[in-house]
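Asks: Sharing a model that was predicted from the sequence below.
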Amino acid sequence: MVRGKTQMRRIENATSRQVTFSKRRSGLLKKAFELSILCDAEVALIIFSPRGKLYEFASSSMQTTIERYEKHTKDNQANNKSVASEQNVQQLKHEATSMMKQIEHLEVSKRKLLGESLGLCSIDELQEIEQQLERSVNSIRARKAQVYKEQIEQLREKERVLTAENQRLNEKCETMQPRQPVSEQRENLACPESSPSSDVETELFIGLPERRSKH
């Protein structure tokens, strides 16, 4: 019959908790002492009770063991950083090599698109380059047509704005011109002003000037 694992949790009763602490603390200190003797190990044990009381055991010197632990921790951190730094350098080198290969490939493709270095190209490669150039030309033409269309629309919009502005200015000029009263307009129609041509004598006389004056 397999027994299930008992879930460990905090003892709620304060008295039972204190008794258990005392027993486990004594057993832990005893095990640390036995480990240092039997295995010739450097052991340091620090325990704080729930009320903050300190219990400790050291096989040699607590301060020496703590300093040794701190030094070992720093050395491990430095080694980890060194390993990480070396890994980063290797990764950067790999990325740089990959980028150089990509740049070289792009340079070769660029020369081929310009019609250079085609001597070693096969028929399939030449056909692929030709198709790529045709796609590029089609894209350029489509973009060119779009730009023309946008410019035409802009010019038409500018024309509409100028036409509206011209109409507005014409209406403004008409409102600013003084209008002649209706009574004056009627007088001008009834009695038109004499023009210089009305005083000119139009009767035709034949003969000497003296006879013309007598008539």
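Replies: Structure's in. What do you need?

Asks: use CA for all of it now, contacts and neighbours both
Replies: Noted.

Asks: so where do the strands sit in the chain?
Replies: Using DSSP state E, the strands of the chain run over 44-48, 54-58.

Asks: any idea how far the first one is from the chain center?
Replies: Going back to what we said before, that points to strand 44-48. Its chain's C-alpha centre and that of strand 44-48 lie 55 Å apart, by Cα atoms, centre = their mean, to the nearest Å.

Asks: Now do that strand: which elements does it pack against?
Replies: Packed against strand 44-48 by the contact rule (3 or more Cα pairs under 8 Å, 6 or more residues apart in numbering; DSSP states H and E) you find helix 14-38, strand 54-58, helix 62-113.

Asks: And here is the other one:
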Amino acid sequence: MLTSNGYSINKTLERYQRDNFTPQDNVAEHETQNWFQEISKLKAKYESLQQTQRHLLGEDLGPLNVKELQNLEKQLEQALAQARRRKTQLMLEQMDDLRRKERQLGDLNKKLKSQLEEEGLNLKAIQALWTSTSDAAGTSSFHVHHSQRIPLDCEPEPVLQIGYQYAQAEGSSVTKSGTGETNFIQGWVL
């Protein structure tokens, strides 16, 4: 069959079926084209960002005109101002934190000072009790003076050896034991 323009109906139907009934191929091809365009855009943006980074680092400035250089200078000044603001903000936050810690330490110091004063009053009360007890007993050899301070880091006193060191007389028949012990009783009995 022929149509008015010379095409057969079969060819028209084939073309119609091919265009309308194979949408998967068209969708896949269309999607591939979209991805290709997206990749091209991202690649161009990446290269532009690299170029801008080089400009900000002071590289490849030769091809830039005066207006572009002024724009670059403005961007650098804005970035520097932002960095200074952020650093100032961090320093103010640190100062606030240090002030808070200072107040906490001051409060702790006051608390410890009051505890120390309370302990000092308790110590004075104990010393007064000890003094009154020793005066009542008639022994003043253990008297603690109120002006004396009790040292916190006392060093040990030297050891005092009490006992009789036996020295054998020349004509004595009592012998000293050879084990190194003192003959306290033997010397006392003699």
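Replies: Perfect, I can see it now. Just so we're clear, the structure is a prediction, and the values are computed from it rather than from any experiment.

Asks: List the TM-score for the superposed pair.
Replies: Comparison of the two superposed chains (TM-score structural alignment, normalised by the length of the second structure) gives a TM-score of 0.52, and 118 aligned residues with a Cα RMSD of 3.4 Å.

Asks: quick one on the thing from earlier: for residue 151 of the first structure, find the nearest of the strands of the first structure.
Replies: Judged by Cα to Cα, the one of the strands of the first structure that comes nearest to residue 151 of the first structure is strand 44-48, at 82.6 Å.

Asks: mind checking how far the longest helix along the second structure is from the chain centre?
Replies: Determined from DSSP state H, the single longest helix within the second structure is helix 66-137. Between the centre of helix 66-137 of the second structure and the centre of its host chain there is 16 Å, according to Cα atoms, centre = their mean.

Asks: that older thread, tabulate the helices and strands packed on strand 44-48 of the first structure (TSV), appending distance to residue 169 of the first structure.
Replies: Converted to TSV, those look like this (distance: least, Cα to Cα, whole Å):
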stretch	distance to residue 169 of the first structure
helix 14-38	98
strand 54-58	98
helix 62-113	57
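
Asks: that older thread, what angle separates the longest helix of the second structure from helix 23-56?
Replies: 70 degrees (axes from the mean of the first three to the mean of the last three Cα atoms, to 10 degrees).

Asks: I'd like to know which elements helix 66-137 of the second structure is packed against.
Replies: helix 23-56.

Asks: mind checking how far the helix it packs on is from the chain centre?
Replies: 45 Å.

Asks: Repeat that for stretch 125-140 of the second structure.
Replies: The chain centroid and the centroid of stretch 125-140 of the second structure are separated by 53 Å under Cα atoms, centre = their mean.

Asks: Then stretch 41-57 of the second structure?
Replies: Using Cα atoms, centre = their mean, the offset of stretch 41-57 of the second structure from its chain centre is 38 Å.

Asks: That stretch aligns to what range in the first structure?
Replies: Aligned using TM-score structural alignment, stretch 41-57 of the second structure spans residues 98-114 in the first structure.

Asks: try stretch 101-110 of the second structure
Replies: Under TM-score structural alignment, stretch 101-110 of the second structure corresponds to residues 158-167 of the first structure.

Asks: compared with the second structure, how much does that stretch deviate?
Replies: Following superposition, stretch 158-167 of the first structure is found to deviate from the second structure by 1.3 Å on average (mean Cα distance after the TM-score superposition for the first structure).
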